[in-house]
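1. From the sequence below, what's the structure:
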Amino acid sequence: MSLPLAVSLGDPAGIGAEVISKSWERRRSEALPPFFVVGEIAALRAVWNGPVEAIASPEDAPACFARALPVLGVGDRCSVRPGEPDLEGARSALDSLEMAVGLTRSGAAAALVTGPVSKSQLYGIGFTHPGQTEFVAERCGVSAGKVAMMLAGPSLRTVPVTTHLALRDVAGRLSVDLIVAKGRAAIRGLQRQFGIKRPRIAVAGLNPHAGENGSLGREEIEIIAPAIDRLREEDSIVTGPHAADAMFNDKSRRLYDAALCMYHDQALIPLKALHFDEGVNITLGLPIVRTSPDHGTAFDIAGRGQADPSATIAAIRLARSCADRLAA
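-> Prediction:
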């Protein structure tokens, strides 16, 4: 029997508990593989009255998955208030993430799916990483510069070169080495986890019209084009710099397997516009498979029964398929 997937609950006051439990409810119709939750049972009980079964170890999950949602607890509080985050909940989210990463690294789980967390709440308890991606990378012994965040949907994959930066700081952070490192991570990830032998990468420019031959900025000439040349020297199929406003239409998307984008919104806006309810965040460059639904905690709708589990279902499916491909 295949190892189950580990799913960290995320912030217990967010929609993680709801979308995970709804995913389990659809396990048969969506043909989902066995998974278990790492987190507080109280968070699930606060939004769901379905069957929950506490397990002692991941190996217990497959046997009970058909009848109940398996949960590996991290220490329940007496009450959880959906939509009302607090620092205690942030500590619970971090404990869940830490345990789920450890179980996946040790080989007790086939892959890791992370629930949504609140960065502002985590920062309140001393969390120093930009996000879960960097935290997972550190726990796996990989430097943040060697991993890449890929956003994947049915018709588009994007990789941001820079992520959580103020827009005014992006140009100063870009470098040839950084773009090459993210490009390499994207290419290796597409080969190893998606089974694409010779991935095609389209690289976006930073400035409008990809700089208009230097008249609207020189980053394309001085940084992005040299990075593309280096990747091509490694026998990679890389094109660009492309004008970002013209590379995400239906016709253009058929010409590449992933778009390498210069900043956060350049990568996430087209992905979310096309696949808001199906987008998956997958971290490339790790020794383990890690995916996450591409949405946040949505505290404003937590506990109201309105959260759509589609992205979590997609993240579970992708984690399973990538893990199987790596194990083959």
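2. C-alpha only now, for contacts and for neighbours.
-> Fine.
3. how about the strands in this structure?
-> In the chain, the segments counted as strands under DSSP state E are 5-8, 35-38, 52-54, 69-72, 112-114, 148-152, 157-160, 200-204, 237-242, 258-261, 280-284, 290-293.
4. for residue 186, what are its contacts?
-> 148, 150, 159, 258, 284 (C-alpha atoms under 8 Å, 6 or more residues apart in numbering).
5. Of the residues you listed, which is the most crowded?
-> residue 159 (31 neighbours; other C-alpha atoms under 10 Å).
6. Show the contacting residues for it.
-> 148-151, 182, 186, 258-261, 267.
7. go with 7 Å
-> Listed by C-alpha atoms under 7 Å, 6 or more residues apart in numbering, the contact set of residue 159 reads 148-151, 259-261, 267.
8. Nearest to residue 293 among the residues you listed?
-> Nearest to residue 293 among the contacts of residue 159 is residue 151, at 9.4 Å by C-alpha to C-alpha.
9. The closest one contacts residue 282, correct?
-> Yes. Residue 151 is within contact range of residue 282, at 6.4 Å (criterion: C-alpha atoms under 7 Å).
10. between these two, who's got more neighbours?
-> A direct count of neighbours by other C-alpha under 10 Å for residue 151 and residue 282 places residue 282 higher, at 28 against 25.
11. Neighbours of residue 45, how many?
-> So residue 45, with other C-alpha under 10 Å, has 17 neighbours.
12. want to put them side by side, so please do this one too:
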Amino acid sequence: MKDIKIEDFKISSQIKIEDLPTTFDLESSEKKIEKKLRKVSEDLAEIQNAMYAHGKYSVLFCIQGMDTAGKDSLIREVFKEFNVRGIIAHSFKKPTNLELKHDYLWRHVKALPARGKFGIFNRTHYENVLVTRVHPEYLMSENLPDITSVKDVDDSFWEKRFNQINNFEKHIADNGTIIFKFFINISKEEQKNRLLRRLNKPNKNWKFSPDDLDERECWESYQACYQEAINKTSKPHAPWYNLPADDKPTARYIVAKILYDTLKEYTDIKEPELPAKEKAKIDDYKARLENE
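-> You can find the predicted model right below:
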């Protein structure tokens, strides 16, 4: 099977989104890809166990993509070997009334993973420079100072949000959060096929919403917003990765491999040893149990 190189997917310079691939050939069968994914997921789980015991770093795993990109199934398959105590997932939907009474980052800040844990953001703080940019009328519900109508939302407003997001990510990275941001990149044709599949299969109908078609009509606008968001916010401490996602098993394996190959470089993540005083008494502790 073809080897995965992180640099093939990490975005470290300005990109044009139309040039980013939505497919990647692993030169292997689906069965072999799934087998390799299981192995990498198990290896990742071992790192997470050590990280949980170590308690120095946390991981923030962010995924953004168009409707039908396969976010839920990707999370399920990549992290299914994890101990539930060390992982927590958040799926950010339309802001609640309470969330709208706070700044837009508030609900994301309070959902950040504690040291030792993996946090998953299924849709992320980037909704605030993607959905609200395509639909600026949504900003009116935030009741922002100096924004009384859509006409007040200009380029400087979005530039300020990009700076706020960059500062937020730099702050948490400086304090021990390892950040991964994946753009789940599917083609427009593949999205069409997946939407049709939802309509053609009765057991998948519940996933379909007419809003999906309305948002599809905004495809080009979303692509432009993704392009600028990625270019403005892919930083060494919080890089974006382009994830070719037209084939789901391939996408899942690429994600798991990037996570594993990155985290294994943190050689200081180790399970702590017992204090010397207690370690010296291990034989005594074993004897007490065996002699019960």
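13. Just give the TM-score of the two.
-> After superposition, the two chains reach a TM-score of 0.33 (TM-score structural alignment, normalised by the length of the second structure), with 169 aligned residues with a C-alpha RMSD of 6.6 Å.
14. about what we covered before: closest one to residue 173 of the first structure among the strands of the first structure?
-> Nearest of those (C-alpha to C-alpha): strand 157-160, 12.6 Å.
15. Confirm for me that residue 244 of the second structure is in contact with residue 250.
-> No. Counting by C-alpha under 7 Å, residue 250 is not a contact partner of residue 244 of the second structure; they are 8.1 Å apart.
16. measure residue 89 of the second structure to residue 158 of the second structure for me?
-> 27 Å (C-alpha to C-alpha, to the nearest Å).
17. And for residue 54 of the second structure?
-> Distance, residue 54 of the second structure to residue 158 of the second structure, using C-alpha to C-alpha: 38 Å.
18. show me where the first structure has helices.
-> Along the first structure, the stretches classed as helices by DSSP state H are 16-25, 41-45, 61-64, 87-105, 119-123, 132-139, 167-173, 176-194, 219, 225-233, 250-253, 264-275, 310-327.
19. Next, format those helices as a markdown table and append distance to residue 242 of the first structure.
-> Rendered in a markdown table, the data for these read as follows (distance: least, C-alpha to C-alpha, whole Å):
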| stretch | distance to residue 242 of the first structure |
| --- | --- |
| helix 16-25 | 37 |
| helix 41-45 | 45 |
| helix 61-64 | 47 |
| helix 87-105 | 37 |
| helix 119-123 | 32 |
| helix 132-139 | 27 |
| helix 167-173 | 17 |
| helix 176-194 | 14 |
| helix 219 | 13 |
| helix 225-233 | 10 |
| helix 250-253 | 11 |
| helix 264-275 | 12 |
| helix 310-327 | 28 |
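20. Determine which stretch of those helices is the most buried.
-> helix 16-25 (a mean of 25; mean count of other C-alpha atoms under 10 Å).
21. Report all helices and strands that that one contacts.
-> Judged by 3 or more C-alpha pairs under 7 Å, 6 or more residues apart in numbering; DSSP states H and E, the packing partners of helix 16-25 of the first structure are helix 310-327.
22. and the helix it packs on, what does it pack onto?
-> Helix 310-327 of the first structure is packed against helix 16-25, helix 176-194, strand 280-284, strand 290-293, with contacts defined by 3+ C-alpha pairs under 7 Å, 6+ apart.
23. Swap in 10 Å and give it another go.
-> Counting contacts by 3 or more C-alpha pairs under 10 Å, 6 or more residues apart in numbering; DSSP states H and E, helix 310-327 of the first structure is packed against strand 5-8, helix 16-25, strand 112-114, strand 148-152, helix 176-194, strand 280-284, strand 290-293.
24. Next, the angle helix 264-275 makes with that helix.
-> 100 degrees (axes from the mean of the first three to the mean of the last three C-alpha atoms, to 10 degrees).
25. Quick check: next helix or strand after the longest helix seen in the second structure?
-> When the second structure is parsed with DSSP H, its longest helix is helix 30-54. Scanning forward in sequence from helix 30-54 of the second structure by DSSP states H and E, the next helix or strand is strand 58-65.
26. need the contacts of residue 159 of the first structure in CSV with distance to residue 191 of the first structure, can you?
-> Output for the contacts of residue 159 of the first structure, formatted as CSV (distance: C-alpha to C-alpha, whole Å):
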residue, distance to residue 191 of the first structure
148, 14
149, 15
150, 13
151, 16
259, 15
260, 16
261, 19
267, 20
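27. Closest one to residue 190 of the first structure out of those residues, please.
-> Once C-alpha to C-alpha is applied, the member of these that ends up nearest residue 190 of the first structure is residue 150, at 9.9 Å.
28. where do the helices sit along the second structure?
-> Here the second structure has its helices, by DSSP H, at 30-54, 71-78, 97-100, 106-109, 131-134, 155-174, 188-200, 210-216, 219-233, 248-263, 276-279, 282-290.
29. Go through those helices and pick out the most buried.
-> Each of these was scored by mean neighbour count; the highest is helix 248-263, a mean of 20, by mean count of other C-alpha under 10 Å.
30. Show me what it is packed up against.
-> helix 30-54, strand 58-65, helix 71-78, strand 177-185, strand 240-244.
31. Just list what the fourth one packs against, helices and strands only.
-> So the one you mean is strand 177-185 of the second structure. For strand 177-185 of the second structure, the packing partners by 3+ C-alpha pairs under 10 Å, 6+ apart are strand 10-11, strand 58-65, strand 118-122, helix 155-174, helix 219-233, strand 240-244, helix 248-263.
32. helices and strands around the third one, which ones?
-> Spelled out, it's strand 118-122 of the second structure. Using 3+ C-alpha pairs under 10 Å, 6+ apart, strand 118-122 of the second structure sits against helix 30-54, strand 58-65, helix 71-78, strand 87-91, strand 177-185.
33. Equivalent analysis for the fifth one, please.
-> Contact analysis of helix 219-233 of the second structure by 3+ C-alpha pairs under 10 Å, 6+ apart lists strand 58-65, helix 131-134, helix 155-174, strand 177-185, helix 210-216, strand 240-244 as its packing neighbours.
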